[in-house]
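1. Okay, predicted coordinates and the sequence, questions at the end:
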Amino acid sequence: MVGSGAGKCDSTVLWALEWITTMSDPLRRGLHDLTRTLQRLPVILYFSWTDTKARYIRSVLGPFWLVLGTLIGVIGLGVLWTALLDMNAREYFPSLAIGLVLWQWVSGCVSQAPSTLVQQGPVIRNIDLPATFFCFGPVIGQTVTFVHNLIIVLLVLIVFPPNTGWANLVLSLLGLMLTFVNLLWVSTALAFAGARFRDLDPAVTAVMPLLFFLSPVLFRVHQLPINAAFVWLNPFSYPITAIREPLLGTPPDPLIYLVLAVSALLGWLSMVWLVGSHGKRLPFWI
């Protein structure tokens, strides 16, 4: 019996060692891909900025048309919803402006991700560049647009100043950083899935309008009935709440930041493994 138990123990140890070896090789290759991308970060930033400028070449306002479009949306929706719901404009406009700008940032990254690698197919097949180089680019491009739209948030907060302290600003910045880190791995995972399964792109496009109304953009979570806990089943609720609520003077539940942090940790590990294990197959998928 002792010999049998020892044999099972040795078998388990060998299986564990084999599993660790199997997992470590993709992780090592994924980290190498990520390192090569980080070395090219200035190139990604340059391409993202010039792409934004190129879309508005020969226009007077240039990239600030992005700001004007968002500003019109905030004013239009703000006037409409304050009138329909009989809400206080001083309370609603800051909530709407921050929520709408955050939604455009997060949803823009998610919507663009499934087609990212497919659109870059000719480049991927002919130039030796890391896969994450193509996946991180759109996220940084959307972030450039997001930074432009922060002008609207600043203007609204000047007109309707909330009661926000330094501690709340730190919480909002923490939520902003966690959101950006999560967007990088989510966009990479969706880009790989979209390259392998072409139905993902139209599926994401079809679902996004519904998620807009289920996300706390036009409303705040505390305005919902007590039994509306389903809002937390929507992943978009976490970054919007973590960033917006502190700016409006209401620190959210610390559990929200914990969810974002755990999601970032597990997501990056999964993303690095995904890139390392399937990166070589990418040219054949596209």
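-> Perfect, I can see it now. Numbering: from 1, shown residues only.
2. only C-alpha atoms for contact and neighbour calcs from this point on.
-> Fine.
3. Look up which helix or strand Arg28 falls in, please.
-> Using DSSP states H and E, the element containing Arg28 is helix 2-39.
4. So which other helices or strands are in contact with that helix?
-> The contact analysis (3 or more C-alpha pairs under 8 Å, 6 or more residues apart in numbering; DSSP states H and E) places helix 2-39 against helix 131-159, helix 254-278.
5. make it 6 Å
-> helix 254-278 (3 or more C-alpha pairs under 6 Å, 6 or more residues apart in numbering; DSSP states H and E).
6. Buried ones in the helix or strand following the helix it packs on, by neighbour count?
-> Going down the chain from helix 254-278, the next helix or strand is helix 282-285, by DSSP H and E. Residues of helix 282-285 classed as buried by neighbour count (16 or more other C-alpha atoms under 10 Å): 282-283.
7. Helix 282-285: how far from the chain's middle?
-> Computed by C-alpha atoms, centre = their mean, to the nearest Å, the chain-centroid distance of helix 282-285 equals 25 Å.
8. got another, please set it beside the one above:
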Amino acid sequence: MHATSTVDSTETTTMTSAPPSSDSRTFGRALSDIRNGFKQPELWGHLAWQDIKQRYRRSVLGPLWITISMGITALGLGLLYSQLFGAAVGTFLPYITTGFIVWNFILGCLTDGTDTFIANEGLIKHLPAPLSVYALRTVWRQCIMFAHNMVIYLIVIVIFWNDVTTPNYTMTEGGMTHPGLNWDVLLAIPGFALLAINAGWVVVLFGIASTRFRDIPQVVSSLINLLFFMTPIVWTTDILKDKFGGTADWRDYVAELNPLYHFIQVVRAPLIGNAVSWHHYAVVGGITVVGWALALVVMRNYRARVSYWV
């Protein structure tokens, strides 16, 4: 596949034959890299799709295995935890299903993000393309997988339609009431857009850092399980309040101080008719600004060094 280079000849020479100079370390160069990356959707889009096809090469069902795997996991854990927590299957299974779908997107961006530039070593050294192309490749690949998994969401919603559309339904006995599935479901679109935008800075920041410090992918992998169980995916905030009573203490902040909880809620809540709290959007918006600021600083200072570190 031929790709048109959008990197000027001076920068290409700098990256391939000599250590980067201080002149290349500007926010203008970093922003230009990102803009030029977005101008090549045929490149990163093709690479992302090839990743999916390569993963399921010679498989009879191909990418459908993504959907089947998600469906089996959501069904098994949904039935188990609904019994453990005494929750109604009709509302708890959609809750867990959507939580898993969004979590898998976040998980993929974190784990694949740390390996983005390392895995693309050959292309980075031989293809004069913007560095952001490889970050977009990773994010778009996760978006494709997210779209596959949404098939399971549609199936679950159809099966439990009466449960999730009932006004003022509760997840657990005596828990918070929710309005039920309505036109607020459209809020999941900007919610996922925020998620994808944040995936961009996560991949850029962790990807560049991992090329310099190869322990970072191992650290992230080690923390994934802890992050999963600390995030309300297979449990709800109602369970914490019911378990420890209504008094306000540190337990009430276990979920609220977890940024992943807010990222999941901006997509999950409207999809299953849960009450949509605007403070989730405020937290996600703040993290978006800070995250991209850090990513741009890293892009400015170390973008030209990635080809030497991989």
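-> All right, it came through fine. Please read these numbers as outputs of a predicted model, since none were measured by experiment.
9. TM between them?
-> With the length set by TM-score structural alignment, normalised by the length of structure 1, the two chains reach a TM-score of 0.86; 264 aligned residues with a C-alpha RMSD of 1.9 Å.
10. Which positions in the helix holding Arg28 of structure 1 come out as buried?
-> Going by neighbour count (16+ other C-alpha under 10 Å), the buried part of helix 2-39 of structure 1 is 26-34, 36-38.
11. so how far is Ala54 of structure 1 from Arg90 of structure 1?
-> Separation of Arg90 of structure 1 from Ala54 of structure 1 (C-alpha to C-alpha, to the nearest Å) stands at 37 Å.
12. In structure 2, which residues correspond to stretch 214-221 of structure 1?
-> Following TM-score structural alignment, the aligned partner range for stretch 214-221 of structure 1 in structure 2 is 230-237.
13. Now do the matching stretch: distance from first to last residue.
-> Counting by C-alpha to C-alpha, you get 11 Å between the two ends of stretch 230-237 of structure 2.
14. How about stretch 17-37 of structure 2?
-> For stretch 17-37 of structure 2, the end-to-end distance is 22 Å (C-alpha to C-alpha).
15. Okay, and the spatially most central residue of structure 2 sits in which element?
-> When C-alpha atoms, centre = their mean is applied to structure 2, the residue found nearest the centroid is Ile106 (2.7 Å). Using DSSP H and E, Ile106 of structure 2 falls within helix 89-114.
16. which bit of structure 1 covers that helix?
-> The aligned range for helix 89-114 of structure 2 in structure 1 is 89-114, by TM-score structural alignment.
17. Any buried residues in that stretch, and which?
-> Those would be 89, 92-114, for stretch 89-114 of structure 1 by 16+ other C-alpha under 10 Å.
18. Over to stretch 271-286 of structure 2?
-> So for stretch 271-286 of structure 2, counting by 16+ other C-alpha under 10 Å, buried means 271-276, 280-281, 284.
19. go on, stretch 118-136 of structure 2?
-> Quick answer for stretch 118-136 of structure 2 (16+ other C-alpha under 10 Å): 118-119, 121, 124, 128-136.
20. Between the two ends of it, what distance do you get?
-> Taking C-alpha to C-alpha, stretch 118-136 of structure 2 runs 15 Å from one end to the other.
21. Off-centre distance for that stretch?
-> That offset, for stretch 118-136 of structure 2, works out to 21 Å (C-alpha atoms, centre = their mean).
22. who touches that stretch?
-> 5, 33-34, 37, 44, 203, 310 (C-alpha atoms under 6 Å, 6 or more residues apart in numbering).
23. Could you rerun that using 7 Å?
-> 5-7, 12, 33-34, 36-37, 44, 116-117, 200, 203-204, 211, 307, 310 (C-alpha atoms under 7 Å, 6 or more residues apart in numbering).
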